[in-house]
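Visitor: I need the structure of the sequence given here:
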Amino acid sequence: MTEPADLRPVRVWDLPTRCFHWLLAGAVIALVVTAKVGGAAMAWHMRLGLLVLALLVFRVLWGFVGGHWSRFGSFLRMPGTVLRYLRGDHRADDHFEVGHNPLGAFSVMAMIGILAIQVATGLVADDEIATTGPLNRFVASATGLQATAWHKGWGQWLIIGLVVLHVAAIVSYRLRGNNLVGPMLSGDKPLPPGVPASSDSPRTRLLALALVAACAGLSMWIAKLGG
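Guide: Okay, the predicted model is just below:
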């Protein structure tokens, strides 16, 4: 598909956002696999869960200080704007085609929310065999068992369902000529003049590294609480 001549590459996804996206995707897949394998793989399941915790905390922070199109303020829309999007009433300054459109924003927030619940329940879970979350000793036995039931039941299937919907949406947009994967790999998207770019400078990347270090430290501290 040939792009119109007036389009130019615009940095939409900064490097920290792209790294977050692909690390989270890989971690979620590995979490499902290790949960199904069980046994010795559960040690890696716990480590991956702590990795996802660090990634989620980072993404929430980056949603306030990251590149323009990674900030929550750029894609969380008011109800009236969402209705206009659904009706096909798009204004020039809406920029629905740049980052996350209103429906994509719901998907992103749903994934972050469900993953956060899944991590939280995993931290206090007890499978009554050989694996307990690092925070299990801080909750009542009944609470830990309820968390485990959610973690292994509804929580798991909700995540798998959201992932399937996410992939289906990517394929659907691709069939309609909108490549969502390319910009998440390169960071750039062909867009009309006047569309603001996300900051992706050495300074913003250093800020992201500092936040990553803090989030990793938080996960390691939580892991040690179970010792």
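
Visitor: make it CA atoms for all contacts and neighbour counts henceforth
Guide: Noted.

Visitor: ok so T204 is a strand residue?
Guide: No: under DSSP: H, G, I helix; E, B strand; the rest coil, T204 falls outside any strand and is assigned helix.

Visitor: okay, now it: neighbour count?
Guide: Around T204 sit 17 other residues, with neighbours defined as other C-alpha atoms under 10 Å.

Visitor: Quick check: chain neighbours aside, which residue is closest to T204?
Guide: G66 (7.4 Å; C-alpha to C-alpha, 6 or more residues apart in numbering).

Visitor: Quick check: the one you found vs F72, distance?
Guide: 9 Å (C-alpha to C-alpha, to the nearest Å).

Visitor: between these two, who's got more neighbours?
Guide: Per other C-alpha under 10 Å, whichever of G66 and F72 has more neighbours is G66, with 24 against 19.

Visitor: next up, for comparison:
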Amino acid sequence: MSQQPASLEATLDTGPLDAAAVAAPRAPHRVKPSAVAALPRVLVWDLPLRVFHWALVVLVSAAIATGLAGGPWMAWHGRAGQAIAGLLVFRLTWGLWGTRYARFRQFLPTPSRVWAYLQGRWQGHGHNPLGALSVLAVLVLLLLQVGTGLFGNDEISFTGPWSGWVDEDTSLRLTGWHKFAAKALYAWLGLHVLAIAVYGLWLRRPLLQAMVTGRAPGAVPAAAGRVSIVLLLVSVGLGVALQLLF
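Guide: The predicted model follows:
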């Protein structure tokens, strides 16, 4: 008889887990903590990706704070934006040639995958289909923010480093897009924080812990699809509210 592996986790590190080995919980409601604790944890987020994530958290927070403060803080707002641009270049590169779960092609949210997830039938590791949509959405928003900021000009205290490459009307138009995209980014951030809270407190999937250790449970709660629909509707409502109120 062949010898069994010393630990299931060691086996998982050497290759993908068979989907049949981790069936999703059947209960449609909250997942029991004991059930989640028993799920095997798979290394899905490598160290460079985790460093990128937390550096982005710090820099985006700094950019928002300095942008809202205005005045002399706008110089630091610009510096934070340029640092974010560097992080985005890394993420786009790592998404093409990085490790398995960091590659865009691995978690590409196709319609069939999204539909399977909403029905509670999707099984996989790394970003789930709606999580993948969220990742792609924030990358697009940040690229738009950085791009318009580089050419922007608020006529008060900030001039983008590339604003001289375009005429003033174009620069001001791009500044307007920069402000519009900021509201969409705020809506995404609100949804992201809400999703972390819901997944951690209700579905018992500690996303923050996973982004620190790089490991996440291999199974997906059956209720996750319904929760994701609610979060998606909340996100749309929050985005519309921000555009109408501010």
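
Visitor: How close are the two chains, by TM-score?
Guide: Remark: TM-score between the superposed chains equals 0.77 [TM-score structural alignment, normalised by the length of structure 1]; 186 aligned residues with a C-alpha RMSD of 1.7 Å.

Visitor: about what we covered before: to which residue of structure 2 is the residue nearest to T204 of structure 1 aligned?
Guide: Under the alignment (TM-score structural alignment), G66 of structure 1 pairs with G98 of structure 2.

Visitor: Next, count neighbours for the alignment partner in structure 1 of I196 of structure 2.
Guide: The alignment partner of I196 of structure 2 in structure 1, by TM-score structural alignment, is I170. With neighbours defined by other C-alpha under 10 Å, the count for I170 of structure 1 comes to 16.

Visitor: and the closest residue to I170 of structure 1 other than its chain neighbours, what does it touch?
Guide: Leaving aside its sequence neighbours, I170 of structure 1 sits nearest to L180 (C-alpha to C-alpha, 6+ apart; 6.3 Å). Taking C-alpha atoms under 8 Å, 6 or more residues apart in numbering, we find L180 of structure 1 in contact with 170, 173-174.

Visitor: Repeat that for C215 of structure 1.
Guide: So C215 of structure 1 contacts 54-55, 57-58 (C-alpha under 8 Å, 6+ apart).

Visitor: Can you tell me how far it is from E128 of structure 1?
Guide: 29 Å.

Visitor: so what corresponds to V146 of structure 2 in structure 1?
Guide: By TM-score structural alignment, V146 of structure 2 lines up with V119.

Visitor: Could you report the neighbour count for its match?
Guide: 23.

Visitor: Quick one: map C215 of structure 1 onto structure 2.
Guide: With TM-score structural alignment defining the correspondence, C215 of structure 1 maps onto no position in structure 2.

Visitor: can you confirm C215 of structure 1 is in a strand?
Guide: No: counting by three-state DSSP, C215 of structure 1 is not part of a strand but helix.

Visitor: The corresponding residue of structure 1 for G81 of structure 2: which element?
Guide: Matched to structure 1 by TM-score structural alignment, G81 of structure 2 sits across from G49. Secondary structure from DSSP states H and E places G49 of structure 1 in helix 41-65.

Visitor: which of the residues in that helix are buried?
Guide: 42, 45-59, 61-63 (16 or more other C-alpha atoms under 10 Å).

Visitor: which residue is nearest the centroid of structure 2?
Guide: Nearest to the geometric centre of structure 2 sits V135, at 3.9 Å (C-alpha atoms, centre = their mean).

Visitor: element containing it?
Guide: Using DSSP H and E, V135 of structure 2 falls in helix 129-151.
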